Every structure is written in structure tokens, then in C-alpha cells.
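*Asks:* Coordinates for the following, if possible.
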Amino acid sequence: MGKRILVLGGYGTFGRRISRAIAAIPSAECIVGGRHPQRATPVTGENITTITVNIHDPASLRLALEGMFAVVNTVGPFQTGDYTVAEACAIRGIHYVDLADARAHVENITRLNRRAEQRQCLIVSGASSVPAVSAALVDMLAPEFDRISEIHTCISPGNRNPHGLASVRAILSYTGNPIRLKEKGRWRYAYGWSEAEKVKFPRPVGKRRVYLCDVPDLDLFPARYGAQTVTFRAGLELNLFNYGLAMLGRMRRRGLTKNLSAWAPALSAASNLFRGSGGAAGGMRVRVLGRKDDREAEHTVFLMARDANGPAIPCSPSVALIRRWIERGVAAPGAVPCVGLLTWDDIKAELVNYDITLVRV
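*Replies:* A predicted model of the protein is given here:
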């Protein structure tokens, strides 16, 4: 029997990929958990079993965690800052990783640090495109600088990529709300899904509009790299939805609507009507500016997904961590954001089977 890994929400958009990848790891046994295990039929297979678990029911969660080596939590959105599963793992000495990209949730995971250290387990939040992949790419570029002054990251997925209701709710959570970001050494406030920019991605993606988003990088990168300006933007392939979100943001700012989350089901359904439009290709860009040998320096990398396997990118950090924990153990216990735990080579190893390439310009 291998080490038992519980994937919560393992039949969702990201959970299916993660479950299959973990099941393929030698010495791992993957257990898919959720409230509706019948939905896991497309996931089940060799080395994958299913259990029923309600993470909001203490008895159900306690039973599900028995005998587990680690837990991967894909059940979003994480904007509510609920640490129920992470804390339950810390109490029992079970390693934990989630795919949160919510700024406060990822940063405040450190509140569980003392308990995790006492129980000799590692609790990790943010094993997703941000901050895990974005930080790994900045770390890769960092040796090219004596000092980093600016970091600008953006993401634009292809319209034909699968996306869940949780992703729509996550975007709406900050659309039109004030977000705090560092610019030229000073903190300022802007609004979510505003201040659009056009970014030219390598072919076949081309130009995309991207908008300010609230992510953990905005706090973590100034502290980690000493950057005086840090931005993060995201955009959808179809400008119809970009403009629609921008309009909703303006409505929220003017007090015309308060609960944008209520729009999530309708927006998700509308996006499905246009699923045949656009393409599958998408990309992530990390642009770093600073100084090297007393000269200004700038380096940019693009992580390009040329087909519908773009979701493999946010899934890769959690799989890489599980693989490392199983094969090499955990170096040090604690509760931390997923920054500095993985190198680009670690993440790249989980993407080799997909048409995903790194482009340096």
C-alpha cells in the first residue's frame, strides 16, 4: 500500500487532473473525496478510490482524514478565509496543500505555523498559478539581476479551456473592490478588474486585454524580492466578458450592486454559451525589471499553453509537492505560502506531457 493522499473536490476541473497525476506516482494511493462521489466516475480508475466527505461536518471530515499522509484541497473559492481543513490537518499531523489564490487566505496560512511545527507537518497554501508558478518563474530570472525593482505578471486563458463556477466567483470577489498594490515604493489603491493593458503574447495567442486583480503576489513579492512595483493582471480571451466584468466593477464602485457573487451562476452559464468561440491557447507572462552591473535590465518569460491543457499549469505545484513529500520527505514543518518551495524545474517536470512551453524574450 502506498501513502494515502486525499484530494478534496477531486472530480472538479482541477481535481480530476490532480487525482490522475497523483495516482500515477509510485508509492501513492489517491482517494477522491467530496459530497457527491457519484460525480467521480470519470476520475476513478487504477489506484483511485472515492469516499464521501463533507468538509463542513466535523465528524465527516475527521473520518475522512484517518490514515491520510497528505491532503490536496481543491474546493474553492478560498476568498472566505476558511481554514477548517488546513487546521484539521495541522492538528493531526497531516501534510496539507491547497490551490488558493486568494490574497488574505494564502498570506494568513501562517497562523497555523506553531501547530504545524508541533505536529511535524507542512501546511501549504497557494499551490497554483499564483503565487507558486509566478514565484518559481521570478526565482528563475532573479540571478539575472543584482537588484529587482519591478515585477509584472499577467495571465490570459483560452476561452475553450474548462473553468468552474468557483473560478467565476473568485474573480467577482474582487471585481470593483479596492485592491492594495505597491508602485514606485509606495502603496496605493486601485480597483479590481480596472486599468486595462494590452499584452502581446507569443503565437498563437497574440494580443489580449488584461485587468488588475487581487492576488497574494502583491504582498509576497515586495517582501521576497524587494520589488518597489508589483502588479498582477488577468484577462479573458473574449472581450465581451472582459468589458462585462469591467462594467460590473463600475456598478459595484457606484453602489448599484453589492453582491456580485450572485451573478456567478448566470455569468458561468453565459460563458458556456460562447464556449465554441475563440480558442484553447492561453498564456502567462512574468516581466521583471531591475539592475545588473549598474545597468538597467529587463527579462520576460511566457508560459504558453497551446491547447486545452492550460489548467495543467495551476495543477502542477500541488502534484510536485506531493511527489516531493512522498519521494524525499518534508524538509521542515510549518505553515507557509507556496513561495520558494518549488523551482521551475520541479514544476516543468509535471508539464512535460502537455503542449506547454516556456518562451524567453
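*Asks:* CA atoms for contacts and neighbours, from now on please.
*Replies:* OK.
*Asks:* which residue is nearest the centroid of the protein?
*Replies:* Centroid-nearest residue in the chain, with Cα atoms, centre = their mean: Ser128, separated by 2.7 Å.
*Asks:* ok, it - contacts?
*Replies:* Ser128 is in contact with Leu99, Ala100, Asp101, Ile313, Pro314, Cys315, Ser316, Pro317, Ser318, counting by Cα atoms under 8 Å, 6 or more residues apart in numbering.
*Asks:* Apply 6 Å and report the result again.
*Replies:* By Cα atoms under 6 Å, 6 or more residues apart in numbering, the contact list for Ser128 reads Leu99, Pro314.
*Asks:* Could you pull out the strands in the stretch 1-150 of the chain for me?
*Replies:* Ranges of strands within the stretch 1-150 of the chain are 3-8, 28-34, 48-52, 70-73, 95-98, 122-125, 147-156, based on DSSP state E, counting those that start in this stretch.
*Asks:* Neighbours of the nearest residue to His56 once chain neighbours are set aside, how many?
*Replies:* Distance criterion Cα to Cα, 6 or more residues apart in numbering; nearest residue to His56, sequence neighbours excluded, is Thr84 at 7.7 Å. Neighbour count of Thr84, defined by other Cα atoms under 10 Å: 13.
*Asks:* and what of Asp345?
*Replies:* 13.
*Asks:* same deal with the one 3 residues further on?
*Replies:* Other residues near Lys348 come to 18 when the count uses other Cα under 10 Å.
*Asks:* What distance do you get for it to His299?
*Replies:* Separation of Lys348 from His299 (Cα to Cα, to the nearest Å): 19 Å.
*Asks:* now Leu212
*Replies:* Leu212 is 21 Å from His299, where distance means Cα to Cα.
*Asks:* again with Lys184
*Replies:* Taken as Cα to Cα, the span from Lys184 to His299 is 19 Å.
*Asks:* Here is the second sequence; please produce its structure so I can put it next to the first one:
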Amino acid sequence: MNKKILIIGGYGNVGRIIATELGKRFPRQVIVAGRNYQKAKEFSLELGQQVIPMALDISHISANEKSLDDVGIVMMCLDLESIEFVRLCIQRRIHYIDISASYSILSQIEKLNKEAEVARATVILSVGLAPGLTNLLTKHCQSKVPGMTYADIYILLGMGDIHGDAALQWTLENLSGEFTIRDNEGTKQVKSFEDSKQTVFPGKSGKRTAYRFNFSDQHVLPQTLDLKSVSTRLCFDSAWMTSLLAVMKKTGVSRLLTLNGVEGLLVSLLKRLHFGSAEFVVKVDGGNLLGKGALYECSLWGEVEGRVTGLVAAKVAEKLVLSSYPAGVFHIEQLFTLHEFLENLGQHGLKFEEKECVTA
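*Replies:* Okay, the predicted model is just below:
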């Protein structure tokens, strides 16, 4: 490995997992970067200096462009406000990996495909749990259902898990949102935390009601897998919290969460109050719209959502180091299959289940 892996936001919740995994695999070839050099340094010391600390503010990258001189892969663990830094990486033929769940930024990066092809840089998006494993599960279902036309994605998150500020803020901001999705031959507007649907999760979670939420996989998969309809729904391991949020959305109270000061206060409160478990489940039902129900379903479940996002991202980076991939902008399911990750995830306690469904 001649060049280094730069993890921006490398001492955050997910970045720490990525850095730990890659630091063991490529010691002293991984750079942990962010605005706070002291945090980066302290984390480096925790890892026995297997990773290199760096102070880097990507909002002023022109003043720090030399920081990229010895970098072969950039991993973005922060929410971007623009795609100019991604464009800079491409221009310098630096491969780029992004764990963002926001389609607003991912859709902008998609438009850099031609530039990436010309520069011979590989850009990989939708890397994590959702999007990420949800994309790969959907692709796996499609391999089992010839002519599959739709996928219903369900995500259950544990209220007892430790979520970063950015993840909590993103969830609250999207609670009252509307978004456009592809439905059969056209498009339609849907609202977050409405359009509920019941499903049975594996393990101890059982039957739950989940609600539409603006995860990017439902925007991406109709394009990359040529599906007519994809929906993503969210619920929490705490059934009463899920119901409370649905009521808040229905009554309009959820709009108050976006007011100045209220969102920050609630994020701080949620970080302190841990009730429920750290378990998560992602499940995909796949079928044909001409049928009466799902034809195949598969699920992955385990504990600590951020840890799994980090494990998936680290594995993608490792593959990018060790193998050649085409130039351009891709989502994870366009370059990889689910089985390339299952063994590693199984070693970290994740369980996988798949089965053919009996339709009515």
C-alpha cells in the first residue's frame, strides 16, 4: 500500500470503528482527521499510535490541500454541505467512500460520475447499514426472485444504542419531511412517519409497525437495480416511542422539533436517556407487483448500528486497497454482493436469515 487512507471525522462514533479496523489491517497507513487535533491525537494514543492524527477542516481545504498529497483513499464520516471536496478528491485521482444517509448530497455526488471516469477515481456511496446493507439485502432478494419488481425495506433501531449527534439531528430533521419516491411507472409525494405497514422481524423483536422514512436506499435502488417500487420504513425497539412519534407527526407537534434550540435540546436529552436495547434489525421483502405478497425475505440483525456501519465501511476500504474497481460513481450494490460481507459481520455477532415466502 503506497498511499494512505484518510478518515475525515475519524474520531467520531463511526469513524473510530473504521479507524480501529483499518489500523489493525494497515498500521501507520491510516490518518484520523478532523477539526480537533487533540481528539485525533488522543484517539491515536488509544490505538497504540497505529493511526496518524491530523487536524483538517474541509470547509477550508484550499488552505490545507497539501494534506491530500500522500492520500489514496478518503473516507467521509461527516455530513457534507457541498460536493466541492469530493470533486477535489476526484481531480486528484483519490478514491472516495461516503457513509451518508442523505440522498440530497448523494444525488449531487452521482453527477460527478463522468469526472470520476476521466480521472480514473472510484467513488463508492451508500456504505453502511441503511443505506448499505439494506441495498445489498435488496440485491440478494432480487437474485432469488426472477423478475422482482418491488422491495419493502424495514429498519428497526434500538433506543438503547449510542447514536452520534449528526445521526440524531438527521432523524429529527426528517421526521416532518416530505419526499418524492418512484412508484410503479411514476412518482409520488410521501411524508415521513406516515404510510405505516406491519412486518414480523426475526429474533425477539416480533411483529411491529414501521413508518415511511427518507432513507436514501429507496431513491437509489429503483435506478441501480431497475425496480419499479422501493419503500423504506422505520421503527424503534420501543413500540411506545414509535407510536408517540407517529402521533406527534399526525398532530403536527413534530414540527416544533425543528425550531431553534428545541432540536439541540432534544439531541442532548436523547444522548443521556438510554432506554430499550442496542439491537437493530434490517429486513427486506422482495416480490412482484403482479403477485399477492412477498416472494422472498432476508434479514440481518445484531447490536450497535454505528459499529456495523463502521465495519461495512472498513471492509469496502480494504477491498478498494487490495483490488481494482472501475472508475466512476457507484453505490455499494453496484460493486459488491452481500456474501462478501457476511463472514466478517458474522464474526462480530451479526445474524443472517433468509427464506422463501408462501404467498396467499
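*Asks:* Quick check: TM-score for this pair?
*Replies:* The TM-score (TM-score structural alignment, normalised by the length of the second structure) is 0.87; 352 aligned residues with a Cα RMSD of 2.7 Å.
*Asks:* picking that back up, more neighbours: Lys184 and His299 of the first structure, which one.
*Replies:* Neighbours were counted for Lys184 of the first structure and for His299 using other Cα under 10 Å; His299 has more, 16 against 12.
*Asks:* Please pull up the equivalent of that one in the second structure.
*Replies:* Matched to the second structure by TM-score structural alignment, His299 of the first structure sits across from Tyr296.
*Asks:* If we ignore the residues flanking it in sequence, what's nearest its match?
*Replies:* Closest residue to Tyr296 of the second structure apart from its sequence neighbours, by Cα to Cα, 6+ apart: Glu356 at 4.5 Å.
*Asks:* hey, where'd the helices end up in the second structure?
*Replies:* Ranges of helices within the second structure are 13-25, 37-46, 84-91, 103-110, 113-119, 134-144, 165-174, 217-224, 239-251, 262-272, 305-322, 332-335, 339-347, based on DSSP state H.
*Asks:* could those helices be laid out in a markdown table, adding distance to Ile61 of the second structure?
*Replies:* As requested, the helices of the second structure are exported to a markdown table (distance: least, Cα to Cα, whole Å):
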| stretch | distance to Ile61 of the second structure |
| --- | --- |
| helix 13-25 | 20 |
| helix 37-46 | 16 |
| helix 84-91 | 7 |
| helix 103-110 | 18 |
| helix 113-119 | 19 |
| helix 134-144 | 32 |
| helix 165-174 | 21 |
| helix 217-224 | 29 |
| helix 239-251 | 39 |
| helix 262-272 | 28 |
| helix 305-322 | 22 |
| helix 332-335 | 27 |
| helix 339-347 | 33 |
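*Asks:* With Gly293 of the second structure as the reference, measure out to the residue nearest to Tyr296 of the second structure.
*Replies:* Computed as Cα to Cα, the Glu356 of the second structure to Gly293 of the second structure distance reads 11 Å.
*Asks:* And for Gly147 of the second structure?
*Replies:* Distance of Gly147 of the second structure to Gly293 of the second structure, given as Cα to Cα: 14 Å.
*Asks:* Next: Gln108 of the second structure.
*Replies:* From Gln108 of the second structure over to Gly293 of the second structure the distance is 35 Å, taken as Cα to Cα.
*Asks:* quick one: which of these two has more around it?
*Replies:* Applying other Cα under 10 Å to Gln108 of the second structure and Gly293 shows that Gly293 carries more neighbours, namely 15 against 12.
*Asks:* what's the distance between that one and Ser277 of the second structure?
*Replies:* When distance is defined by Cα to Cα, Gly293 of the second structure is 31 Å away from Ser277 of the second structure.
*Asks:* Repeat that for Glu194 of the second structure.
*Replies:* From Glu194 of the second structure to Ser277 of the second structure the distance is 24 Å (Cα to Cα).
*Asks:* cool, and Val74 of the second structure?
*Replies:* Applying Cα to Cα, the value for Val74 of the second structure to Ser277 of the second structure is 33 Å.
*Asks:* more neighbours, these two?
*Replies:* Val74 (22 against 17).
*Asks:* which residues in the first structure does stretch 309-321 of the second structure match up with?
*Replies:* Using TM-score structural alignment, stretch 309-321 of the second structure pairs with 314-326 in the first structure.
*Asks:* Mean deviation, that stretch versus the second structure?
*Replies:* Once superposed with the second structure, the aligned residues differ from stretch 314-326 of the first structure by a mean of 1.9 Å; criterion: mean Cα distance after the TM-score superposition for the first structure.
*Asks:* what number of residues lie near the residue nearest to Phe43 of the second structure when sequence neighbours are not counted?
*Replies:* Spatial nearest neighbour of Phe43 of the second structure, chain neighbours left out: Tyr11 (6.5 Å); criterion: Cα to Cα, 6+ apart. Counted with other Cα under 10 Å, residues neighbouring Tyr11 of the second structure total 26.
*Asks:* Tyr11 of the second structure pairs with which position in the first structure?
*Replies:* Matched to the first structure by TM-score structural alignment, Tyr11 of the second structure sits across from Tyr11.
*Asks:* pretty sure its match is touching Ala40, no?
*Replies:* Yes. At 5.1 Å, Tyr11 of the first structure counts as touching Ala40 under the criterion of Cα atoms under 6 Å.
*Asks:* list residues touching both of those two?
*Replies:* In contact with both Tyr11 of the first structure and Ala40: no residue, using Cα under 6 Å, 6+ apart.
*Asks:* What residues sit buried inside stretch 236-246 of the second structure?
*Replies:* Going by neighbour count (16 or more other Cα atoms under 10 Å), the buried part of stretch 236-246 of the second structure is Phe236, Asp237, Ser238, Thr242, Ser243, Leu245, Ala246.
*Asks:* go on, stretch 323-342 of the first structure?
*Replies:* Arg323, Trp325, Ile326, Pro333, Gly334, Ala335, Val336, Pro337, Cys338, Val339, Leu341, Leu342.
*Asks:* which other residues reach it?
*Replies:* By Cα under 6 Å, 6+ apart, stretch 323-342 of the first structure touches 106, 110, 112-113, 116-117, 120-127, 132, 135.
*Asks:* ok, the residue nearest to the centre of the first structure to Ser134 of the first structure distance?
*Replies:* As judged by Cα to Cα, Ser128 of the first structure and Ser134 of the first structure stand 9 Å apart.
*Asks:* got it, and Arg253 of the first structure?
*Replies:* Separation of Arg253 of the first structure from Ser134 of the first structure (Cα to Cα): 29 Å.
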